[in-house]
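Colleague: Generate a structure from the sequence data that follows.
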Amino acid sequence: MATDPVTRFLAALDPEHRETIGARPREEQVLLAAAWERELESDDQLDTLDELSPPAAEAEAARRVLEREIGA
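Modeller: Next comes the predicted model:
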């Protein structure tokens, strides 16, 4: 399992967004990955989903971050 937050964030994205975000500057990827980690840590609903399906919780957090940060 990858431990690098950017690698984990990119893996949580759907393929289209993974390619788009993967092409952005590393600094922007780091900022988005940090926002993703905060989303995972702070949302109680994601905790419940994480118990059922960690990949689904990570994907939902990634979707929320993209929507909020870049309007995707």
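Colleague: CA atoms for contacts and neighbours, from now on please.
Modeller: OK.
Colleague: Which positions within the helix or strand harbouring Glu19 qualify as buried?
Modeller: Secondary structure from DSSP states H and E places Glu19 in helix 15-22. Buried residues in helix 15-22, counted by 16 or more other CA atoms under 10 Å: His17, Ile21.
Colleague: Run through who's touching that helix.
Modeller: Residues outside helix 15-22 that contact it (CA atoms under 8 Å, 6 or more residues apart in numbering) are Leu10, Ala11, Gln29.
Colleague: to compare against the first, here's another:
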Amino acid sequence: MESIGHNLAEVVKVNVFVADLGELDEVQAAYADYFPGGFAARRVVQVPALAEGVRVMMDAVVANAEGTPPRG
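Modeller: As a prediction, this is how the structure comes out:
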């Protein structure tokens, strides 16, 4: 995100895709490390087969100067 002039404080929503919901506690702990000031809106979906065998994939919506209000 830094390469496009944004940072984690500007994240307004994250979609989290996990291969196994049994690993959600570990995902939550890592997520809290990146968002210590509070979580952006989030969706968690179990997807049994993610690309190339990864266990977790995420995408994020970031606030911008085009009208999306920053969270906070």
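Colleague: Any idea what the TM-score is?
Modeller: The TM-score (TM-score structural alignment, normalised by the length of structure 1) is 0.29; 45 aligned residues with a CA RMSD of 4.5 Å.
Colleague: May I ask which of the contacts of helix 15-22 of structure 1 has the most neighbours?
Modeller: Highest neighbour count within the contacts of helix 15-22 of structure 1: Leu10, with 21 neighbours (other CA atoms under 10 Å).
Colleague: Give the full set of residues in contact with that residue.
Modeller: When contacts are counted by CA under 8 Å, 6+ apart, Leu10 of structure 1 touches Arg18, Ile21, Gly22.
Colleague: so which of these comes closest to Ile70 of structure 1?
Modeller: Relative to Ile70 of structure 1, the closest of the contacts of Leu10 of structure 1 is Ile21; by CA to CA it sits at 10.2 Å.
Colleague: Roughly how far does that closest one sit from Ala61 of structure 1?
Modeller: 15 Å (CA to CA, to the nearest Å).
Colleague: what helix or strand is the residue nearest to the spatial centre of structure 1 on?
Modeller: Nearest residue to the geometric centre of structure 1 (CA atoms, centre = their mean): Ala62, 3.0 Å. Under the criterion of DSSP H and E, Ala62 of structure 1 resides in helix 54-70.
Colleague: tell me what that helix is packed against?
Modeller: Applying 3 or more CA pairs under 8 Å, 6 or more residues apart in numbering; DSSP states H and E, we find helix 54-70 of structure 1 packed against helix 5-12, helix 26-42, helix 44-52.
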